[in-house]
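In: okay, predicted coordinates and the sequence, questions at the end:
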Amino acid sequence: MHDYIKNRTLAIGHYFVETKKTVRTIAKEFGVSKSTVHKDLTERLPEIHPLLAIEAKQILEHHKNIRHIRGGEATKRKYQDKRYSSS
């Protein structure tokens, strides 16, 4: 594994655990795809820093468990915005 990948993976791992932001948000902030962030957190991080990977996995599971709620909220906001902007 290249050094820049290891460094990015560790940076993303630490940032993810500290902020608990979503994979999509972190991908935008680091300028990589959400697939890359997910792969860094689930596949590369356990090889580099196992303890950090365990914390990251718990946060990913939490995000997975509440994603239906986030989606519902986003849809609700979308239609509320349309209702007010159409008037």
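Out: Looks like it came in fine.

In: okay, CA-based contacts and neighbour counts for the rest of this
Out: Noted.

In: quick one: contacts for the most centrally placed residue in the chain?
Out: What sits nearest the mean C-alpha location of the chain, by C-alpha atoms, centre = their mean, is Val23, with 1.4 Å. Residues counted as contacts of Val23 (C-alpha atoms under 8 Å, 6 or more residues apart in numbering) are 34, 37-38.

In: nearest to Glu55, of the residues you listed?
Out: Proximity to Glu55 was ranked across these by C-alpha to C-alpha; first place goes to His38, at 14.0 Å.

In: which element is the closest one on?
Out: For His38, the element it lies in under DSSP states H and E is helix 34-39.

In: against which helices or strands is that helix packed?
Out: In this structure, helix 34-39 makes packing contacts with helix 23-30, judged by 3 or more C-alpha pairs under 8 Å, 6 or more residues apart in numbering; DSSP states H and E.

In: hold the first one in mind and look at this next one:
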Amino acid sequence: MSTPNPISSQDDTTRFGYEEASKLELLTRRQFQILRGIAQGKSNKTIAQELGIKTNTVGNHLLTIYRDLEISEDQNQRVVAALMFHKVLR
């Protein structure tokens, strides 16, 4: 049984911009949890401990998140991802 994505409501897509919301909808529940941790300024290690997963697993999820959100390697990826999260979910 899959858990619905927390940003998939019509209100979110019209209120915060379809493009940002639709990109975040590509994320799995776990990736969204990791992105929330990044947006809260937490380290990969802290996020891993809170979710009960390995730090390397957090890093692997982040690579996928950056790819899915189209955040290039030359940008400060953590900052851009956190800003996208906050822009869509304030």
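Out: Structure received. Keep in mind the model is a prediction, meaning the values are calculated, not measured.

In: could I get the TM-score for this pair?
Out: The TM-score (TM-score structural alignment, normalised by the length of the first structure) is 0.47; 54 aligned residues with a C-alpha RMSD of 3.1 Å.

In: sorry, back to before: selection in PyMOL covering whichever of the contacts of Val23 of the first structure are buried, please.
Out: In PyMOL, a selection of the buried entries from the contacts of Val23 of the first structure looks like this (16 or more other C-alpha atoms under 10 Å):
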select buried, resi 34+37+38
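
In: and the contacts of Val23 of the first structure, which is closest to Gly71 of the first structure?
Out: Using C-alpha to C-alpha, Lys34 is the member of the contacts of Val23 of the first structure that lies nearest Gly71 of the first structure, at 17.0 Å.

In: how far off centre is the host helix or strand of Gly71 of the first structure?
Out: Using DSSP H and E, Gly71 of the first structure sits in helix 50-86. Counting by C-alpha atoms, centre = their mean, to the nearest Å, helix 50-86 of the first structure is centred 10 Å from the centre of its parent chain.

In: and the angle from it to helix 23-30?
Out: Taking axes from the mean of the first three to the mean of the last three C-alpha atoms, to 10 degrees, one finds that helix 50-86 of the first structure is oriented at 100 degrees with respect to helix 23-30.

In: what's helix 50-86 of the first structure packed up against?
Out: By contact count (3+ C-alpha pairs under 8 Å, 6+ apart), the secondary structure elements abutting helix 50-86 of the first structure are helix 3-19, helix 45-48.

In: nearest to Glu55 of the first structure, of those?
Out: Ranking these by their distance to Glu55 of the first structure (criterion: C-alpha to C-alpha) puts helix 3-19 first, at 6.7 Å.
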